[in-house]
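# Predicted model and sequence below, questions to follow.
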Amino acid sequence: MQRFRPYRLNQTVRDKYAEVHLSAGDFVQPYFVVDGVGIRQELKSLAGVWHFSIDELLKELARLAKTGVDKILLFGVLDSERKDARGSQAYAPNNLVARAVAAIKRAYPQFTLITDVCLCGYTDHGHCGLTDGQNVLNAETLPLLADMAVTHARAGADIVAPSAMQDGQVAAIRAALSAADCAQTKILGYSAKYASNLYSPFREAAQSAPAFGDRRAYQMDYRNISQALPEVAADIEEGADIVMVKPAHTYLDIIQRVRTQFPQIPLAAYHTSGEYMLLKAAAQAGLCAEIPTALEILTAIKRAGADWLITYYAQTITEHL
């Protein structure tokens, strides 16, 4: 008879035989930056997450630096009156995200700074690209995403992360970065991004909900597995340095398949706003202990094959490791 219980005798023994360990270097902390000064406003849709003006974000990063988390993902949040049909503030020189990137790099050069590249938070219709009636235009959107990536790279972003799910976006951005003498800037592709019901809290936080229709015409159908690997392969062929699966906790099978098929490329997984808030709500209702459950879920995402864990829990979890 094989005996397995000796491997589980006590915490010391369990730790000795544990195969997967979380560390601060695994995590990416997302932030939402807004125009203004002295703004630190907790979001109703995302408990424990804030809108920060640039000056307040710099203060917050001082706390993050103490945890050992060294990667951040930055989203710009724009007032509605500054949005237009073409999302022009997304790629305008010295725009909100560019100013935030420059300020962060001056104050905290040790952080790896990732910026989201998508038009949804900058267009008055809330879609991820240019539109013609109810249709999102793929080819016409690509140059604008490329311009946005170049704007971020010139400000000092280490990694640009196109999340618009437009065919060919990585190739367009890679070409534009090279032409702008920013070839050293890396690309994190939102390669297998599903049309999920778990994005609602984020859309309120980023003020990026679509004004009509939805995004199922360009984000992946959650019923499908077979499209994920070709999507990832296409991003790698186009020049992505890192790929991503989103959501994470509910897509462990996709993470595992991508890891197995593409072992050579770094793999990120985005533990989304809905996954985060479902856990928050369950803990508040007394259905689970929040931090131990979060540790279990995030460990499962890493166990499935993710190298980077993008999560609103990053700072909190690393304080408990």
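Looks like it arrived, so ask away.

# drop to CA atoms for contacts and neighbour counts, all remaining ones
Will do.

# now for the helix or strand encompassing Ala269, which elements pack on it?
Assessed by DSSP states H and E, Ala269 sits inside strand 267-271. Using 3 or more C-alpha pairs under 8 Å, 6 or more residues apart in numbering; DSSP states H and E, the elements in contact with strand 267-271 are strand 242-246, strand 308-311.

# Specify the angle between the first one and strand 267-271 in degrees.
Using axes from the mean of the first three to the mean of the last three C-alpha atoms, to 10 degrees, the inter-axis angle of strand 242-246 relative to strand 267-271 is 30 degrees.

# sorry, back to before: as CSV, the helices and strands packed on strand 267-271 with distance to Gln284 and mean neighbour count would be great.
Shown next, in CSV, are those (distance: least, C-alpha to C-alpha, whole Å; neighbours: other C-alpha atoms under 10 Å):
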stretch, distance to Gln284, mean neighbour count
strand 242-246, 25, 25
strand 308-311, 19, 24
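
# tell me the contacts of the closest residue to Ile173 other than its chain neighbours?
Using C-alpha to C-alpha, 6 or more residues apart in numbering and skipping the chain neighbours, the partner closest in space to Ile173 is Ala146 (4.5 Å). In this structure, Ala146 makes contact with 169, 172-174, 176-177, judged by C-alpha atoms under 8 Å, 6 or more residues apart in numbering.

# then this one, side by side with the first:
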Amino acid sequence: MTGILDSVNQRTQLVGQNRLELLTFRLNRRQRYGINVFKVKEVLQCPQLTAMPNLHPLIKGVAHIRGQTISVIDMSLATGGRPITDLTNCFIIISEFNRSVQGFLVSSVERIINMNWESILPPPQGAGRSNYLTAVTEIDGELVEILDVEKILDEISPVNTNISGTVLEDLVENGPAVRRVLVADDSTVARKQVQRAIEAIGCECVLVKDGKEAIMKLREMAEQGSIYEQLSLIISDIEMPEMDGYTLTAEIRNDPKLKDLHVILHTSLSGVFNQAMVERVGANAFIPKFNPDELGRAVKGAMPDVPATSA
């Protein structure tokens, strides 16, 4: 598995084409799961884990990898299954989410699969609020679940969504004339985090679950009148089922009624390729998740660039 991500730099060409690559894995159960390769730093056989006092119950232990101490999360236990007990043949997926690095303990790692985001679908209705899914897809006739890792991480170490006092005071006093922001994110937890930060500065949020729903909502609003009189800006995740944030941005720029909307890409993805992709698709800014002060300042900074009327 050491070479599974050797060609990750070559994979950046998939971004912006509504494509992704999934690394598939299994837990104790037969169910297959997937994670975006761009969130994976390394895959390795489970090293010796060190138990430490007062660790969260979902953390199996810590691993010392390349001079870094990394918390290792039992992904089976975190998603409501039995804990992984036999570590002999298990793997750790080292991943970077929301400006932090952590290890995901899994029973086995399979392969990388090139896919189109249109094949990645929202969880079925009736899955319930307690599920840990952001999306599902089908590979080789088998259902593959894409986990809401942000929800798992938030349960272990909740993110502070409060804008600090001095920043909040400035933002409220100098807020936008049109106080409505469209937020697109497939993670329930992430949508709520952004919503709390945005509503704290006096803005209303329009919440959608993916890029396809976002573009449909925007076009519906544009049919009712100038979009710029209804909306201040868009805050969009990048990884979303059916249509990713890059493709959403490109669709906005290609639509005469939407093309001048201010778009902030707000994502747990990291990497130097992001800035190049932001410029290629025409997004105005890229912000790694999740810093409420930084998000609030970005919202304020967007306002002078948003036209009052549409030509």
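Okay, I see it. As the structure is a prediction and not an experimental result, all values here were calculated from the model.

# And the TM-score, once the two are fitted together?
The TM-score (TM-score structural alignment, normalised by the length of the second structure) is 0.30; 122 aligned residues with a C-alpha RMSD of 4.2 Å.

# so can I have a markdown table of the helices and strands packed on strand 267-271 of the first structure showing distance to Ala100 of the first structure?
Output for those, formatted as a markdown table (distance: least, C-alpha to C-alpha, whole Å):
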| stretch | distance to Ala100 of the first structure |
| --- | --- |
| strand 242-246 | 23 |
| strand 308-311 | 20 |
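
# For the strand holding Ala269 of the first structure, could you pull out the residues that count as buried?
The neighbour-count check on strand 267-271 of the first structure (16 or more other C-alpha atoms under 10 Å) flags 267-271 as buried.

# Would you map the strands across the stretch 151-300 of the first structure?
In the stretch 151-300 of the first structure, the strands defined using DSSP state E, counting those that start in this stretch lie at 159-162, 186-193, 242-246, 267-271.

# Repeat that for the stretch 51-200 of the second structure.
If you assign secondary structure with DSSP E, counting those that start in this stretch, the strands in the stretch 51-200 of the second structure sit at 59-65, 68-74, 91-97, 100-106, 108-116, 133-139, 142-147, 180-184.

# if we can go back for a sec, could you dump the contacts of Ala146 of the first structure to CSV with distance to Val77 of the first structure and neighbour count?
What follows is the contacts of Ala146 of the first structure, written out as CSV (distance: C-alpha to C-alpha, whole Å; neighbours: other C-alpha atoms under 10 Å):
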residue, distance to Val77 of the first structure, neighbour count
Gln169, 22, 24
Ala172, 24, 20
Ile173, 22, 28
Arg174, 25, 22
Ala176, 24, 20
Leu177, 24, 23
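
# just curious, which of those is nearest to Ala65 of the first structure?
In terms of C-alpha to C-alpha, no member of the contacts of Ala146 of the first structure lies closer to Ala65 of the first structure than Leu177, at 28.9 Å.

# for the helices and strands packed on strand 267-271 of the first structure, which one sits closest to Phe32 of the first structure?
Phe32 of the first structure sits nearest to strand 308-311 of all those, at 13.0 Å, using C-alpha to C-alpha.

# Toward the C-terminus, what is the element adjacent to that closest one?
helix 314-318.

# on that earlier part again, indicate which one of the helices and strands packed on strand 267-271 of the first structure is closest to Val101 of the first structure.
strand 308-311 (18.5 Å).

# Name the surrounding residues that touch that closest one.
Counting by C-alpha under 8 Å, 6+ apart, 26-30, 266-272, 276, 298, 301-302 sit against strand 308-311 of the first structure.

# can you do 6 Å?
Defining contact as C-alpha atoms under 6 Å, 6 or more residues apart in numbering, one finds that strand 308-311 of the first structure is touched by 26-29, 268-271.

# can you list these in CSV and add distance to Pro201 of the first structure?
Formatted as CSV, these follow (distance: C-alpha to C-alpha, whole Å):
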residue, distance to Pro201 of the first structure
Asp26, 24
Phe27, 20
Val28, 18
Gln29, 16
Ala268, 21
Ala269, 18
Tyr270, 14
His271, 12
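
# looking at the strands of the stretch 51-200 of the second structure, which is buried most?
Of all the strands of the stretch 51-200 of the second structure, strand 180-184 carries the top mean neighbour count, a mean of 24, counting by mean count of other C-alpha atoms under 10 Å.
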